[in-house]
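Participant: got a predicted model here, sequence first, then my questions.
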Amino acid sequence: MKKWIRTLLGGFILLLLIAKWSPAQYYGEIEEKFDQLTLHTNPLFNYEIFNFPTPDSNSSRLDIFISVSNALLQFVKQEEGGYVAQFELNITIYEHKKEDVTLYQSFEQRIEEDSYQKTVSRGIRHYYFYSVSLKPRRYKMLLELVDLDTRKSLQWKSQIKLKTFRKANFNFSDIVFYQIDTTDVTPRITLLNVSPEFFQKTPYAHYPQLVTPSLVNQRKLYIIGCYFGIYHEVFVTVPLDSLLLTYEIINSSNRVVYKREIRKKVIERLVVGEFKINKIAFAPGEHLLRITVSGHGKPCRIQKEFFFSPVLTVQNIDDYVDLAIRPLRYVANSKEYRQMLEASEKDKKVLLEAFWAKRDPTPQTPENELREEFYRRVNFANHHFFNPFSNRQGWETDRGRIFIIYGPPDDVERPPVKKRQPLYEIWTYQREDFVRRVIFVFKPEWGEFQLVTME
């Protein structure tokens, strides 16, 4: 154990060695592995339900946005080459109490892939959109995926409450959170029952990267990144030409960290509310989005909880200097680390820049490969190892610490759980100068894995 700890002093050497490999490909492989093992993110089948007003006073619009991972599908190898998966997506909506079928729709789908690796990839996802107008009331919904070759099926059930948008002066739709994808890679969306013209009028046409709740806490969204936006609608029942929308983001200390006011025109009794945050300067952690509409009588309000974790880049480190410094406790000496923590905001930036300048392996180039690799690891840890129970950032966990110091393991294994035995995870590092196994045990009371031994 002591020998392993002493190798921390050479952590930056390991970082540099790994940075000279092919990080994009290597990270892709290890990310796929961690995605397969994750406890609470990136499900193989996911769906989001949104409720919007309609021009018809007797109906309410239900939008269903579905994503299916290749890893869930059964692919069959074709004689002429390639692989094909064929399945049905069935949507059944029942009356809440009577169990009468209000709606049933079935859609056959076919997916083709040119390699086996793609057929088992958790990251390759297919998106489907369905929309229907129903009477405002409670329903039960059954989503079913049926493999057409094996006839095996999987089912997901949900309770739905469609609102009437005529009760108050201002009536809010659901809030759609979306991630702004800076890579310009837009997923292809299959329209199950609507026309392209209808779809273009929805928020999903332009912002398909929906932010989805963590499975362990359906009330809270987990936003990873520095660019996101929200979309909603307000149905107005009183005669108005315009109204005022106020957007506030409130942190866990009940302090407003972001505020924006927008005056919007009322067009055919409807107001479309939307705003984007392209640069976020508030700290990571729990937040509350609060939207207030005013313009006639008592203001109306809606709110939504979310957890924010920024992705650190060279361009935004100055905006998150504290977050950029704190993970350095794993690799910096105590004197340097303490100086950065205790410095003024201005001096922190200077000290952080000097810290990385001293460790730049190629000072003659604009890039600092060591710094980029370090924050790549921090971002990876935050994405895969965050604890939604305690809201601990991924880098703060035991798995995050080991990942940041030693990089991606060469192998990750989670043996099947046996009766009366805890869930555990084994990481294997195979380097030229050492081979190590790191063992973590899942602690339910903590909601995360704890380091128990290094061999």
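Facilitator: Sure thing, it's come through.

Participant: going forward, measure contacts and count neighbours with C-alpha atoms only.
Facilitator: Fine.

Participant: what distance do you get for Gln159 to Arg137?
Facilitator: 11 Å (Cα to Cα, to the nearest Å).

Participant: so what sits against both of the two?
Facilitator: A shared contact of Gln159 and Arg137, defined by Cα atoms under 8 Å, 6 or more residues apart in numbering, is any residue touching both; here there are none.

Participant: show me where the protein has its helices.
Facilitator: For the chain, the helices defined by DSSP state H occupy 2-6, 11-19, 23-37, 116-119, 196-199, 321-325, 334-342, 345-357, 369-385, 398-406.

Participant: in addition, the following structure is provided for comparison:
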Amino acid sequence: MMLLLLLTLDVNFQILRDDSLNPVVRVVYTVNYNELTFISMDSAYISKYRVSLVVFNGKRQVGGVSKVRKFSVDKYETTISAEKTDTGEIQFAFKEKGKFRAIFELWDLNSLRHWSKEKKFDVKDVKNLTLGQINWNRSVSKIFSIDDTISLSLNIFNPRGDSVVLLFTVKNPSGSEFIKEEEFIGKSRFFTYNIDIPASRFSEGEYFADLMIKGYPSGKKSKKSIDFKVQKPFFESRRFIERAREMAYIAKKSFIDSLIKADPDERKKLWERFWNEKDPTPGTEKNEFLEEYYRRVDFANQHFRSPFSPGWRTDRGRVYIKLGPPDSIERHPFDIDSKAYEVWYYYTLGYRLIFVDEYNLGDYTLVNPPREDL
């Protein structure tokens, strides 16, 4: 039996239309170099992979397309870089309507590692002016550095051939407007309109964009909203301060305070020195200790947040970060004769930890810590 190792990569499915309003499935993907296998050949390192896109209607295959991508780099260090990426796209057009499923696959031909993702979508007749899918042009993420350009494309379905006007508004969570623009954008039956905004127009934070199109003379309207986030470079950002504070279980408070107060260059030096000292495999691209620590932090923030604290600062979050996932969990959320509680078992450590939700607010307290520092 062949063992298939899964790749991780970013993928963006886009459901478009051609000039005749027939559907086109377009996939934009990005894969990190360190996820691919490179073969040394004639003083270069060669990567070779195949991508495919297949569309199904139920169990029936409508059709598909595939292609092979081959490229080379000069240095071995580049082949294991988590920063370097290869980006490509593949698309398939067809002439049916109904419910469909598109499957995108990437096969690393040097290792047979494999990645697959699918998207379900409907294709219907378009009778009125419609704002279709909104796509990020330069990223599959909605997080942008303050030095980036926020670039998105709008798919406009305009079967009546109206003159189309776009009203574009960007607000922050409190409702303050940063951008409000209105302009004529076209009158074809189907067209794509691109919007490019320097991220430097925004301060660091979350934003919401409202987009509405209106057709003349029909008066038909269609609107959608999207959200995005703008961040400063890591060592200048709020995210860095959050990450520094989350080091509380492995670093002294005095060090964390000095890290936060330092300028960006000094922050970088202190950060790298701290994590390099804990790296179990120095000299390699990855720092497994750092990655595992923040994996636990992120899990805690996602699953153990309380009304009073982020997940990493709760008792369950602290235990999870320090000890890792328990071997077993007993959950008792609705026992008649007791408050909600959980029992976590760490068999190899001999720990049976009880967390009680004292006030029925989702804030679980550890009532039997086995040692002082836990």
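Facilitator: In hand now; what should we look at? What you see is a predicted model, and the numbers here were worked out from it, not measured in a lab.

Participant: could the helices of the first structure be laid out in TSV, adding mean neighbour count and distance to Leu89 of the first structure?
Facilitator: Supplementary listing: the helices of the first structure in TSV, determined by neighbours: other Cα atoms under 10 Å; distance: least, Cα to Cα, whole Å:
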stretch	mean neighbour count	distance to Leu89 of the first structure
helix 2-6	9	51
helix 11-19	16	43
helix 23-37	14	23
helix 116-119	16	18
helix 196-199	12	19
helix 321-325	18	43
helix 334-342	14	53
helix 345-357	16	52
helix 369-385	22	29
helix 398-406	21	37
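
Participant: tabulate these (a markdown table), appending distance to Arg437 of the first structure.
Facilitator: Listed next are those as a markdown table, based on distance: least, Cα to Cα, whole Å:
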| stretch | distance to Arg437 of the first structure |
| --- | --- |
| helix 2-6 | 11 |
| helix 11-19 | 16 |
| helix 23-37 | 16 |
| helix 116-119 | 27 |
| helix 196-199 | 51 |
| helix 321-325 | 28 |
| helix 334-342 | 27 |
| helix 345-357 | 30 |
| helix 369-385 | 19 |
| helix 398-406 | 11 |
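
Participant: now for the ones you listed, which one comes closest to Ser309 of the first structure?
Facilitator: Distance to Ser309 of the first structure, taken as Cα to Cα, is lowest for helix 369-385 among the helices of the first structure, at 7.4 Å.

Participant: what's the angle from that closest one to helix 398-406?
Facilitator: 160 degrees (axes from the mean of the first three to the mean of the last three Cα atoms, to 10 degrees).

Participant: tell me the angle helix 369-385 of the first structure makes with helix 345-357.
Facilitator: Using the same axes, to 10 degrees, the inter-axis angle of helix 369-385 of the first structure relative to helix 345-357 is 110 degrees.

Participant: tell me where the stretch 101-250 of the first structure has strands.
Facilitator: In the stretch 101-250 of the first structure, the strands defined using DSSP state E, counting those that start in this stretch lie at 101-113, 125-134, 138-147, 153-161, 170-172, 176-179, 189-191, 213-214, 217-224, 228-236, 242-251.

Participant: point out the most buried one among those.
Facilitator: Counting by mean count of other Cα atoms under 10 Å, strand 170-172 has the highest mean neighbour count of the strands of the stretch 101-250 of the first structure, with a mean of 25.

Participant: summarise which helices and strands that strand is packed against.
Facilitator: Using 3 or more Cα pairs under 8 Å, 6 or more residues apart in numbering; DSSP states H and E as the contact criterion, the neighbours of strand 170-172 of the first structure among helices and strands are strand 228-236.

Participant: elements contacting the strand it packs on?
Facilitator: In this structure, strand 228-236 of the first structure makes packing contacts with strand 45-53, strand 170-172, strand 176-179, strand 270-277, judged by 3+ Cα pairs under 8 Å, 6+ apart.

Participant: among the ones you listed, which is the most enclosed?
Facilitator: With neighbours defined by mean count of other Cα under 10 Å, none of those is more surrounded on average than strand 170-172, at a mean of 25.

Participant: contacts for that one next, please.
Facilitator: By Cα under 8 Å, 6+ apart, strand 170-172 of the first structure touches Phe165, His232, Glu233, Val234, Phe235, Val236, Thr237, Val293, Cys300, Ile302.

Participant: distance to Cys226 of the first structure added to these, as CSV?
Facilitator: Formatted as CSV, the entries for the contacts of strand 170-172 of the first structure read as follows, by distance: Cα to Cα, whole Å:
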residue, distance to Cys226 of the first structure
Phe165, 33
His232, 20
Glu233, 24
Val234, 27
Phe235, 30
Val236, 33
Thr237, 36
Val293, 26
Cys300, 29
Ile302, 23
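
Participant: export the helices and strands packed on strand 228-236 of the first structure as CSV, with columns for distance to Gly400 of the first structure.
Facilitator: As requested, those are arranged in CSV below (distance: least, Cα to Cα, whole Å):
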stretch, distance to Gly400 of the first structure
strand 45-53, 26
strand 170-172, 40
strand 176-179, 24
strand 270-277, 28
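
Participant: of these, which is nearest Pro415 of the first structure?
Facilitator: The minimum distance between Pro415 of the first structure and these falls on strand 45-53, with 23.3 Å, by Cα to Cα.

Participant: the second structure: matching residues for the closest one?
Facilitator: For strand 45-53 of the first structure, the aligned range in the second structure is residues 9-17, judged by TM-score structural alignment.

Participant: quick check, distance from that stretch to the centre of its chain.
Facilitator: The chain centroid and the centroid of stretch 9-17 of the second structure are separated by 14 Å, computed with Cα atoms, centre = their mean, to the nearest Å.

Participant: contacts for that stretch?
Facilitator: Outside stretch 9-17 of the second structure, the residues within contact range by Cα under 8 Å, 6+ apart are 23-32, 119, 132-133, 135, 140, 155, 190.

Participant: could you tell me whether Glu292 of the second structure really is in a helix?
Facilitator: Yes - when classified by DSSP: H, G, I helix; E, B strand; the rest coil, Glu292 of the second structure is found to be part of a helix.

Participant: count of residues packed around it?
Facilitator: Counted with other Cα atoms under 10 Å, the burial measure for Glu292 of the second structure works out to 13 neighbours.

Participant: which residue in the second structure aligns with Arg137 of the first structure?
Facilitator: For Arg137 of the first structure, the equivalent position in the second structure is taken to be Gly98, counting by TM-score structural alignment.

Participant: shouldn't its match be in contact with Val62?
Facilitator: No - counting by Cα atoms under 8 Å, Gly98 of the second structure sits too far from Val62 to count as a contact (11.4 Å).

Participant: quick check, central residue of the second structure?
Facilitator: Centre of the second structure computed as the mean C-alpha position; nearest residue by Cα atoms, centre = their mean is Ser141, 5.4 Å away.
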